[in-house]
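> quick one, structure for this:
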Amino acid sequence: MNQDDEFSGPTSSTNQGPLPSKPAPFRSDGKQRASGLTKQTVYPKKVNHSVVTSLKCKKGDKKLYTVVRHVKGASDCQESGESQQYADDIEYLMDGLKGTENVGTRCLSTMGFVEKCSVPQFRMHMRAHGTIAKVFGKLQDAAQDPCLGLCTAGLMYMLSRDRLNMDLDRDSLWLLVRLLSKDTAHRIHQLDPSQQAEYKKVQEKLWAVFTELPKASNSLGDIETSDLSNGHLAMESLLSLTSKRAGEWFKEELRLAGGLEHIAQTVISAALSLSPVTGRMEGENLVLFKTMNRCLRVLENVTFMNNENQQYLLELKGCGLVKAVGKALRMCENQLELCGEPEVHVIKKLDSYGLHAILHQGLLATLRLLLNISHDNEWGSMKVGEQEGLMLTTLQCVLQMPQYICKDQRFDVLVLSLGLLINLVEHSPANTRKLISMKTQRSFDSQSQRSQENSSSEEGGSEAEVVTSLEALVQLFLQRQQAALKAESQSEEEMMGEEPEEWSVAHSDPLDWITIERDSGKGNQNGPQPTEEEIKSSVRKALHSAGKHMEDSIVASYTALLLGCLLRENNLNVASVRDCLPDGDFTCMVDMLKKFLSFIELTNAAGNTGSKSISKVIEVLECF
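Take a look at the predicted model:
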């Protein structure tokens, strides 16, 4: 080691001079140099290199200061300290998860992970270092003990709150299925009093952690502390994991692990336990329907674009799942009718776990599941169509059900119901004959228009007219098609004159994120400038008009597609539809479907199969 240490960084100089034999007492500017400092000059050994001059200080002269190199910034030190703290906590908690420890110690360590995972940075650290698989690897036997299983399910629930993938491996997924199948809610009464007391303590600790979570990341809703169980938390974790984030391997492993069978059996058992009600659903029926709702949403996610899971659920228990789903669909329809038409100011006061919201979520999950298992599947569409009253209920969802749903949520119900009917009649002549022979009422929009016309005349109100399904669907198409054409030809003044619909609790104002920037330099050259609220109001009205036009166009296109499937190879019904069309011309349907096909091809929303089906229907209608 050199006797001299560098005091400051080197400085460059282009002046070449003789190296002094002893330190100069004064600097070149006449000021006295600090004691202990010596000037050292290093001459270059290569061409074009400059002379380097530096100051040296002996160690013996460093009385009051020292030089520290490469000092980290405050943020770097804090980040490094947090990472080290997280690593120490994980190492400490992992020691308590070993199989050699008693159940109490393992529960405490698992609960420690649950509490730590309430911090997003800790969850991110676990993902970055691959700790999640290691933790669940030491908890593979957690389902055997009620308390440890509840703690493990709580940890899975905490880790599934993020938008990122949970990074579950095969063993962790099988552990999740075991926790789901061995629900402690059914075994808690079989435990001795001491175990029940410990179980309630775990419930209270988990509830204390969950209540601190923000509402956006807490999906437990309005359940009570006593309702917490490993089955409930595992189902919520599975629901979060399968919502558009699960890969194909996840859906495959879930079926192989027995998860699909258990979830489907839960739906079947809940449907059998539902008792018929004449009033609003409450008590045990409401609890069972909530359980069905969660299970149906998981099944909907795992059957999307997965033929193996679709076929598996169709064949399970002799189509028992399809029968249970049909019963759930009919119950949703009956209960929504009992709830009546929702008022916007009432819906805004309800939280997302009210009865109306639960029924709406269940209706959408049921329609999506039936849509998935009947998509491009002749046998599946035949089995779904065989269920008693299911096609009539679906037709009522198209014609009458939207009046019992908030205006900004009707579009989903219409499109899903029409899509399900298209799937059922596309490959099944029996379903086609069944739908054509049905008698129903006109759509609620048509009835409201007729009632307004009759109210101004002497006739007054009249009873709802019973018509054929073909006539009701043609009337729905004409109404939506005319509304879309009106929106296309609407002037800017007329568009701005309309008031946009109010948003329900499921939606917030879409313009809250917009910031209006103003140019203060121009002044008021062109008169007074509109206020920020006036600008947002204009944009809101324009978006409302464009969205209304899109919804009307898509509903009209789906209705025309359904009518085309019904008329294909059924020329006897062509005359009935022709009598309902203006001038008996199918051109309006063909034009609407061509626009829809162009939109589908532009967005690649339906794939090659969907585009081919639409093209075939267009060819059929052009022949009439």
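> all contacts plus neighbour counts: C-alpha atoms, from now on.
Will do.
> quick one: which helix or strand includes the nearest residue to L369 once chain neighbours are set aside?
Among residues not flanking L369 along the chain, E300 sits closest, at 4.6 Å (CA to CA, 6 or more residues apart in numbering). With elements taken from DSSP states H and E, the one containing E300 is helix 284-303.
> residues in contact with that helix: which ones?
Residues from elsewhere that reach helix 284-303 (CA atoms under 8 Å, 6 or more residues apart in numbering): 235-236, 238-239, 242-244, 251, 260, 263-264, 266-267, 270-271, 273-275, 309-310, 358, 361-362, 365-366, 368-369, 372-373.
> before we move on, what about stretch 560-569?
For stretch 560-569, contacts defined as CA under 8 Å, 6+ apart pick out 418, 421-422, 425-426, 432, 436, 470, 473-474, 477, 573-574, 589, 592-593, 614, 617-618, 620-621.
> check stretch 162-177 too.
Stretch 162-177 is contacted from outside by 127, 132-133, 136-137, 140, 143, 153, 159-160, 217, 234, 241, 245-246, 253-254, 257-259, using CA under 8 Å, 6+ apart.
> same check on stretch 309-317?
With contact meaning CA under 8 Å, 6+ apart, stretch 309-317 is reached by 251-252, 255, 260-261, 264, 302-303, 319, 321-322, 372-373, 380.
> turn those into TSV, columns for distance to D222.
What follows is the contacts of stretch 309-317, written out as TSV (distance: CA to CA, whole Å):
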residue	distance to D222
K251	29
E252	32
R255	30
L260	26
E261	27
A264	24
V302	26
T303	28
C319	33
L321	27
V322	29
N372	30
I373	31
G380	36
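> can you redo these as TSV with secondary structure?
Listed next are these as TSV, based on DSSP: H, G, I helix; E, B strand; the rest coil:
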residue	secondary structure
K251	helix
E252	helix
R255	helix
L260	helix
E261	helix
A264	helix
V302	helix
T303	helix
C319	coil
L321	helix
V322	helix
N372	helix
I373	helix
G380	helix
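> ok, of the residues you listed, which come out buried?
When the contacts of stretch 309-317 are checked for burial by 16 or more other CA atoms under 10 Å, the buried set is 251, 255, 260-261, 264, 302-303, 319, 321-322, 372-373, 380.
> how far does stretch 86-99 sit from its chain's centre?
With CA atoms, centre = their mean, to the nearest Å as the basis, stretch 86-99 stands 33 Å off its chain's centre.
> again, but for stretch 332-349
Offset of stretch 332-349 from its chain centre (CA atoms, centre = their mean): 23 Å.
> now that stretch: buried residues?
Neighbour-count burial for stretch 332-349 flags 332-337, 339, 342, 347 (criterion: 16+ other CA under 10 Å).
> what's the first-to-last distance across that stretch?
This stretch, stretch 332-349, spans 22 Å end to end (CA to CA, to the nearest Å).
> one more, please, to line up against the first structure:
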Amino acid sequence: AVKFAELCVKPSFRMHLRTESALERVLDLLKDAPEVPCLNICTAFILYVLSSDTLTSGINLSTIHLMIELVNKNRSKNLINDDDEYKKMKQRILTIINQSLQDDIFYEQRFDTCDIILETFVNICRNNIKEWLKNEARTLHIFDLIIDAINSIVQDLSNNDFECYSLSEILIRYRKVCRYINMLEEFINDHSEQISTNIDINRIYIVQYNQYLLFHSLSKLLDLSLVWFKQYSSTNDHNNKITTTSNIKTDNTKCSDTYDIFRDGCKTIMSIFASLTNDCESHCDRLTSDDRFFSNLFRLLVTIEQSSLPNEDKFDSIALTLNLLINLVQNTKNVYKHLMEDNMPGGSSKKIYEYLANLFCEQESLAAKAESHEENDWMMEDADNDLDQRLGIQNPKNNNNENEANFNRALQKAAGHMENTFVAAFTGIILGVVLLRDCTTYASQIRVLMPQKKFDTMAFILKKFTVFMQMSHAFTPSGVKILQEIISMVLSLCE
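Model prediction:
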């Protein structure tokens, strides 16, 4: 089996296996592999190698069952680590990986059948996941394996800081846990136009598994990510050289690369949280009960703003974080009070809502400045100042071809400032939900921080955002409803 695995590493050999009959014969020969420890881990490795290309097009239920059986049988062998033959096989496979693959995916302390199978699923999930697999992943307890692995790696990173691991050892673990998080999110994202019942069922299962274990793990990972992100943000220089300190083992990893890894990790965490909390009150309630996590959202926003990231990267991270905050404030009863009454983290005297209002004004100003320097030939200016006309878009119910052309031109012209408009809009939505919850108490506090101490600019930004989102068909029904309510509320305050 190990010789066959060595052959599978060669792309030219995998080409011969891409016919359905050849792959079926191989998998049929391996069906008894789960029972024998050496053959078990070797078969898992063969499936991993094939998953990079050959398996992705021909994955079927029997292959998935084989993968899960390999994991289950491997775990049932209590004395497997004392088996000398198994140890030799494990080392031989690691040697093949180091010599032939060099993909920095595996590390010895975690290397076993389960680890290999999870990385196999990572490869499979890079393509559009078939609907039947989304259901099977739940019923076959694949989600359990992924969440348990995420928790285990996060615990490993938490308990073994820089004093125990070199930076390269931390990064290989960190990248692995981020791959698993991305894979998990693929199972709850709907890439098709049809509404999938499996999506909501999977979201509930994933969140509630083992008493919200994933939430606890991700919250802890965000804590760690912020520490490392800040550290490498401050040491990221133009030469991309890492600055070492007394408690960090030196290695050859470039600081800028490290910086990017932790930044992307924060984005990964925000992205799956946004997916898991969308239109789900119970998930939002559970998440906001973690005070440390809630504070970390604003630590992340400040860290991103103050970083030397390119504007495009800043936008991605800030937008995902604000998107999550929208879910939390919209789907909970009391989070809006925390926004109005709590201070920013880190001993700041500034209230959270003041920070959000400043962010709105700053981003709106940048968008307006960029617009003023553009050739706005696509805008239709008139004395009425109607928003749709200012955007160059007529009634969506009429002149669809002309509207589509105008919209495409608008996107091209607005490329330089729409990111600022979107961040301003997201912030405006958060403050707008606060107004929906308790306008009487908080309207005056928010108004005084707005441009010219009026809500007119917020109303314009939100309407502009709505038009673009409607034209790009990016709204959910619930999203349309809440935004309409917010705009109506803000317009009523524009006097």
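> which members of the contacts of stretch 162-177 of structure 1 are classed as buried?
By neighbour count, with 16+ other CA under 10 Å, those hold 127, 132-133, 136-137, 140, 143, 153, 159-160, 234, 241, 246, 253-254, 257, 259 as buried.
> for the helix holding E300 of structure 1, buried residues please.
Across helix 284-303 of structure 1, burial judged by 16+ other CA under 10 Å covers 285-286, 288-303.
> next one: stretch 567-580 of structure 1
For stretch 567-580 of structure 1, burial by neighbour count (16+ other CA under 10 Å) applies to 567-568, 574, 577-578, 580.
> got it, and stretch 405-419 of structure 2?
Residues of stretch 405-419 of structure 2 classed as buried: 406-407, 409-410, 413-414, 417-419 (neighbour count, 16+ other CA under 10 Å).
> now, which of these sits nearest S365 of structure 2?
For the buried residues of stretch 405-419 of structure 2, the closest approach to S365 of structure 2 (CA to CA) belongs to H417, at 10.0 Å.
> show me the residues around that closest one that make contact.
Applying CA under 8 Å, 6+ apart to H417 of structure 2 gives the contacts 366-368, 370-371.
> let's see 10 Å
For H417 of structure 2, the contact set (CA atoms under 10 Å, 6 or more residues apart in numbering) comprises 363-364, 366-371, 374, 411.
> among those, name the buried ones.
Members of the contacts of H417 of structure 2 classed as buried by 16+ other CA under 10 Å are 363-364, 366-367, 370-371.
> next step: those residues restricted to helices.
Restricting the buried ones among the contacts of H417 of structure 2 to those inside helices, with DSSP state H as the criterion, leaves 363-364, 366-367, 370-371.
> which one of these is nearest I304 of structure 2?
Distances from I304 of structure 2 to those, taken by CA to CA, are shortest for Q363, at 14.2 Å.
> corresponding residue for A484 of structure 1 in structure 2?
Using TM-score structural alignment, the equivalent of A484 of structure 1 in structure 2 is A367.
> which of the contacts of stretch 309-317 of structure 1 sits closest to V555 of structure 1?
Comparing the contacts of stretch 309-317 of structure 1 against V555 of structure 1 with CA to CA places N372 closest, at 19.4 Å.
> I'd guessed the closest one sits against E308; true?
No. If you go by CA atoms under 10 Å, N372 of structure 1 and E308 don't touch, sitting 11.6 Å apart.
> common neighbours of the two, please.
Taking CA under 10 Å, 6+ apart as the contact rule, N372 of structure 1 and E308 touch no residue in common.
> off-centre distance for the helix holding E300 of structure 1?
The answer for helix 284-303 of structure 1 is 16 Å, by CA atoms, centre = their mean.
> repeat that for stretch 471-489 of structure 2.
That offset, for stretch 471-489 of structure 2, works out to 23 Å (CA atoms, centre = their mean).
> so where is it in structure 1?
Aligned by TM-score structural alignment, stretch 471-489 of structure 2 corresponds to residues 602-620 of structure 1.
> for the matching stretch, buried residues please.
611, 614, 617-618, 620.
> from these, which land in helices?
Those of the buried residues of stretch 602-620 of structure 1 mapping onto helices are 611, 614, 617-618, 620, per DSSP H.
> how close does the residue nearest to G416 of structure 2 when sequence neighbours are not counted sit to Y174 of structure 2?
Excluding its sequence neighbours, the residue lying closest to G416 of structure 2 (CA to CA, 6+ apart) is A370, at 6.8 Å. Computed as CA to CA, the A370 of structure 2 to Y174 of structure 2 distance reads 38 Å.
> now D84 of structure 2
Taken as CA to CA, the span from D84 of structure 2 to Y174 of structure 2 is 30 Å.
> next: E364 of structure 2.
On the measure of CA to CA, E364 of structure 2 and Y174 of structure 2 end up 36 Å apart.
> likewise Y259 of structure 2?
Distance from Y259 of structure 2 to Y174 of structure 2, by CA to CA: 12 Å.
> which neighbours do those two have in common?
Counting by CA under 10 Å, 6+ apart, the common neighbours of Y259 of structure 2 and Y174 are G265.
> SS state for L233 of structure 1?
Going by three-state DSSP: L233 of structure 1 is helix.
> that one -> structure 2?
Using TM-score structural alignment, L233 of structure 1 lines up with I116 in structure 2.
> ditto for G247 of structure 1
In structure 2, the residue matched to G247 of structure 1 (TM-score structural alignment) is K130.
> count of residues packed around that match?
Counted by other CA atoms under 10 Å, the residues lying close to K130 of structure 2 total 12.
> then K201 of structure 1?
Counted by other CA under 10 Å, the residues lying close to K201 of structure 1 total 13.
> which position in structure 2 aligns with it?
Checking TM-score structural alignment: K201 of structure 1 goes with R92.
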